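Participant: Prediction below, plus the sequence it came from.
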Amino acid sequence: MSNAEIIRSHYAASDRGDLDGMLAPLASDVRWTEAAGFPYAGTYVGPDAVAANVFARLQEDWDDYTVAIDEVIDGGDVVVGIGTYSGTNRATGRFFAARVAHVWRLKDAEVVAFEQFTDTEMVSRALRDPSTGSGTRA
């Protein structure tokens, strides 16, 4: 299986809601970085930290949260996924859609690093209470 196919299988598992399938290609010491300004910003080390600090929180905080990947670019040991995030924040009831790019770095058929690039302002707008304009923490 090529590195691009490994990443496509991660996205397919995400589409199915299959957490084990999403975590399967991650190395035990994967460094997963969510963009500054994103509600879950930071770098998490290891699949358990990614599951708890990213995937579980997305499930808790958003209704119908999805990532629709339009293109996977095969750069060998570096794979890029380009698509759109969308969802409705449970606390505010506000919907968002934002373009996203994921940069995946693989070694020996395992994901060793992930970095997210997205329009965090679009997400922030969904987190703000429309009646007060103040933020809520997702």
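Facilitator: Cool, the structure landed.

Participant: use CA for all of it now, contacts and neighbours both
Facilitator: Noted.

Participant: For whichever strand or helix holds Y44, name the packing helices and strands.
Facilitator: Y44 is part of strand 42-45, with elements assigned from DSSP states H and E. For strand 42-45, the packing partners by 3 or more Cα pairs under 8 Å, 6 or more residues apart in numbering; DSSP states H and E come out as strand 26-34.

Participant: one more structure, for comparison:
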Amino acid sequence: MRTTYELVRDHYAANDRKDLEGMLADIAPDCRWTEMDGFPCAGTYVGPEAIVEHVFMPLGAAFDNYTFTLERLLDAGDAAVAVGNYTATHKATGKAMNVRVVHVWGASDGKIRRFEHFTDTLRVAEAMK
């Protein structure tokens, strides 16, 4: 069975390939995905379908070239911590953003069960104004 680190590494590899099916492959049906308060899609969503509907689709609709670039991935046993940057251009304003971000992941039984993200929501909001 793959470790949390390996599951998350594989998720990011699928993200880099723009492979949505691959990104969702290891997300458990009961995964609790939390987007930070103040972020455009803030809230906690449960399961792959809710994540796509409330996170991936709205971000894709609001931004061009929305990208997460992984700088480093840290193995913390049953957790993994990713550090990187979001870059994108807001479609309505034409403003670009480049924002630092941290993702905290948890997994058990070979599936991703938790995701929480931390970022500078002010910088995101500035791109949207």
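Facilitator: Noted; the coordinates are in hand. Because the structure is predicted, anything quoted here is derived from the model rather than measured.

Participant: packing partners for the helix or strand just after the strand holding Y44 of the first structure?
Facilitator: Where DSSP H and E defines the elements, the next helix or strand beyond strand 42-45 of the first structure is helix 47-50. Here helix 47-50 of the first structure touches strand 26-34, going by 3+ Cα pairs under 8 Å, 6+ apart.

Participant: Distance from the chain centre to the strand it packs on, please.
Facilitator: The chain centre lies 12 Å from the centre of strand 26-34 of the first structure; the measure is Cα atoms, centre = their mean, to the nearest Å.

Participant: Run through who's touching that strand.
Facilitator: Strand 26-34 of the first structure has contacts (Cα atoms under 8 Å, 6 or more residues apart in numbering) with 40-47, 50, 110-117.

Participant: So among the residues you listed, which ones count as buried?
Facilitator: Burial by neighbour count, 16 or more other Cα atoms under 10 Å: within these this picks out 40, 42-47, 50, 110-117.

Participant: okay, among those residues, which ones form the most distant pair?
Facilitator: The span of those, defined through Cα to Cα, is set by Y40 and E110 at 23.1 Å.

Participant: average distance between the longest helix seen in the second structure and the first structure?
Facilitator: Identified as the longest helix of the second structure according to DSSP state H is helix 4-16. Superposed on the first structure, helix 4-16 of the second structure shows a mean distance of 0.9 Å to its aligned residues (mean Cα distance after the TM-score superposition for the first structure).
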